[in-house]
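Q: next come a sequence and a model predicted from it.
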Amino acid sequence: MAQTCGFVAIVGRPNVGKSTLMNRILGQKISITSRRPQTTRHQVMGIKTLQESQAIYVDTPGIHIMGKDRNRAINRVMNHSATQALRDIDCVVFLIDRTRWTDEDQIVLDKLVHVKVPVILAINKVDRVQDKATLLPWLEQLAAKREFAAMVPLSAKHGTNVAELEEEVAKRLPESIHYFPEEQITDRSERFLAAELVREKITRQLGDELPYQMTVEIETFRDEGRIIHIDALVLVERQGQKKILIGENGERIKQIGRDARLEMERALGAKVMLNLWVKIKRGWSDDSRALKSLGYDLD
């Protein structure tokens, strides 16, 4: 049997479950998740190798409408990153949320007009649809929007029909040697993962209080075998944002540190000594040079 290998872009508006879907496919956390829209800010690659088939999934930031409050350099970078993922790929998984169709879903669909590769529509969170009888007519409405290679209702959270989606993807991968070793599951470094896990815990801890202009920079990542020493900076733009993150008597930042450290130990398989600091870096989210220095892909 010939080997197959290809790149699969997972696209959709913010908060439809793209990162949850990729983590489910890979069987472990590679992309961070939260209920907050636009948690994913970078392209993250997840590699799934099964015998002769290798699917390289690319989790992307949610494609969103650029309003006045979002028209900052970081938002332009995220939209650009998601759009760039549609180049040089072999298949697209377009993820939507149940029976909801928004203007941002339409924007994603419009971006797929010129895509020449198969587009699979995945309807996520169907476990939360109360009246299952509404699904069939909804699928018929979706089928009229464009010619999809396949349509798969699923639940990324619970794993329902995710294997069926993987089968549809596998059918559409071209014959090719595998680009990555069988045991590799991502192109991202442990240092990147550590920064993302801190950002995830901040996002989950703060919820609606979260300063949008917040990012995490790893200053030190020193692996001593059984212990990994990590120093991380949480960057915000204003004093008020710093105060929110630290919390009363520093309790909030301590809890964030504890949660992040435990998650890192599970992910990295070693004891982690984590130090967190909060620092003000004014205007970083609207400064292309600062974004590039913080690891945001501007190319």
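A: Right, received. Where do you want to start? Numbers count the residues shown, from 1 in each chain.
Q: use CA for all of it now, contacts and neighbours both
A: OK.
Q: run through the strands of the stretch 151-299 of the chain in chain order.
A: For the stretch 151-299 of the chain, strands defined by DSSP state E, counting those that start in this stretch occupy the ranges 215-223, 227-236, 271-280.
Q: other residues contacting the first one?
A: Spelled out, that is strand 215-223. Outside strand 215-223, the residues within contact range by C-alpha atoms under 8 Å, 6 or more residues apart in numbering are 191, 194-196, 198-199, 228-236, 294.
Q: please apply the same query to stretch 236-251.
A: 202, 206, 209, 211, 213-215, 252-254, 278-284.
Q: quick one on the thing from earlier: how about the contacts of strand 215-223, which pair is most distant?
A: Ile228 and Val236 (25.5 Å; C-alpha to C-alpha).
Q: which of those two has more neighbours?
A: More crowded of Ile228 and Val236, by other C-alpha atoms under 10 Å: Val236, with 24 against 19.
Q: separation between the more buried one and Trp284?
A: 8 Å (C-alpha to C-alpha, to the nearest Å).
Q: how about Met214?
A: From Met214 to Trp284 the distance is 9 Å (C-alpha to C-alpha).
Q: is it true that Pro153 touches Ala122?
A: Yes. Applying C-alpha atoms under 8 Å as the test, Pro153 and Ala122 come out as touching, 5.8 Å apart.
Q: take the one below as the second:
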Amino acid sequence: MADDQPTDASADPGFRSGYVALCGRPNVGKSTLLNALLGEELAVASVLPQTTRERMLGIWTTDRFQAVLVDTPGIHRAKSALNKFMVAEALRGARGVDLILMLAEVPSFPAGPEGAEAAAQWEPGPGARAVVEQLAEIVSDRDQGPRMVLVLTKCDLLGERDLLLPIIGKWQELHAFDAVVPVSAKIGRGLDTLRSEVEQSLPEGPAYYGSEQLSDRSMRWHAAELIRAELFARLGQELPYSSAVTISNFKELRERDRIDALIHVERSSQKGIVIGAKGKSIKAISIGARKRIEALTGRPCELFVEVRVTPGWTKDPKKLDELGYRAQSELGVSPAPGHHTGGSDE
């Protein structure tokens, strides 16, 4: 996107920079929070769980700090090759950072005595406990480990704010978090407090990236993600999980972009669903994806989409690799040379 030259402000004494991992169970709002902090629809956010499949860096630059936000897949009990890859990506993303933001969704309780009683009896579930244990192990692995802050998301859904107190207490019994910040990315609640927590957790140092850069990923990668976002938006509960998107051609022409994309599904019946009667579904997907891409690039876009059957790709590690799902450590993704990382990656 932009070059990686430091900003003028980043050379000032007291400027801070570092890596911040957004971790948690699927569908707790990691991508939504990243988009809210950046002020851009950069990460694929959906009401469906396990939407994020790969680590992505969102670059949050202010006149006081630059936080490189590591958006990670949800940590869950994985069975397929794709899901195991996603969990491994999440845990890799939590290593070598300066701050871990562990996100957890606030439970929904009604106002009044009934809600107060339910909040008093509430306990984090086994999946959430497992996430805390895995992240706490990462923190304890290092002599000077990163701070770990609990971010309670979707707090606008809680009937009364006082109900947060027993909820926070139950979380603190599981782990001594350095801070707890309730937020609602949807209405902007708590984001200023979270910003302060992020800033104080970053060491002093120059910026990694230029002030205009929003992501470490290429526009080619983002185009594939935005097409996949449209699949999640239009194709119900199941089919998007069996689909992947690759870009076979991306040309930046003088006045517009030309993109050729492949949507991979596992079965012929799924291909028929994506295309739809008389091509209506694939046409709607293409139009919606094109608008998303144009909103991100600020340029007109010609998008041509083909649907291809790639049998069993979610279960075959070799096919996963062919479709681009490989560990970022193997791709040479690393901080700028000579800059602190807060610890070594695995």
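A: Alright, I've got the coordinates. None of the values given here were measured: they were computed from a predicted structure.
Q: any idea what the TM-score is?
A: Overlay of the two chains. TM-score (TM-score structural alignment, normalised by the length of the first structure): 0.95; 295 aligned residues with a C-alpha RMSD of 1.3 Å.
Q: if we can go back for a sec, of the contacts of stretch 236-251 of the first structure, just the buried ones, PyMOL syntax please.
A: Entered in PyMOL, the line below selects the buried ones among the contacts of stretch 236-251 of the first structure, by 16 or more other C-alpha atoms under 10 Å:
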select buried, resi 202+211+213+214+215+252+253+254+278+279+280+281+284
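Q: the contacts of stretch 236-251 of the first structure in helices, which ones?
A: Per DSSP state H, helices hold the following members of the contacts of stretch 236-251 of the first structure: Ile202, Leu206, Arg252, Ile253, Lys254.
Q: what is the equivalent residue in the second structure for the first one?
A: Right, Ile202 of the first structure. Under the alignment by TM-score structural alignment, Ile202 of the first structure pairs with Leu231 in the second structure.
Q: contacts only, for that match.
A: Contacts of Leu231 of the second structure (C-alpha under 8 Å, 6+ apart): Pro240, Ile285.
Q: what about it, distance to Tyr325 of the second structure?
A: Taking C-alpha to C-alpha, one finds Leu231 of the second structure at 18 Å from Tyr325 of the second structure.
Q: just Pro49 of the second structure next, same as before
A: The value you get for Pro49 of the second structure to Tyr325 of the second structure, if C-alpha to C-alpha is used, is 18 Å.
Q: on that earlier part again, make JSON lines out of the ones in helices among the contacts of stretch 236-251 of the first structure and add distance to His64 of the first structure.
A: Putting those into JSON lines (distance: C-alpha to C-alpha, whole Å) gives the following:
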{"residue": "Ile202", "distance to His64 of the first structure": "22"}
{"residue": "Leu206", "distance to His64 of the first structure": "22"}
{"residue": "Arg252", "distance to His64 of the first structure": "30"}
{"residue": "Ile253", "distance to His64 of the first structure": "30"}
{"residue": "Lys254", "distance to His64 of the first structure": "33"}
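Q: contacting residues for the counterpart of Arg290 of the second structure in the first structure?
A: Using TM-score structural alignment, the equivalent of Arg290 of the second structure in the first structure is Arg261. Arg261 of the first structure makes contacts with Val272, Met273, Leu274, as judged by C-alpha under 8 Å, 6+ apart.
Q: and which of the residues you listed is nearest Leu26 of the first structure?
A: For the contacts of Arg261 of the first structure, the nearest to Leu26 of the first structure is Val272 (23.7 Å; C-alpha to C-alpha).
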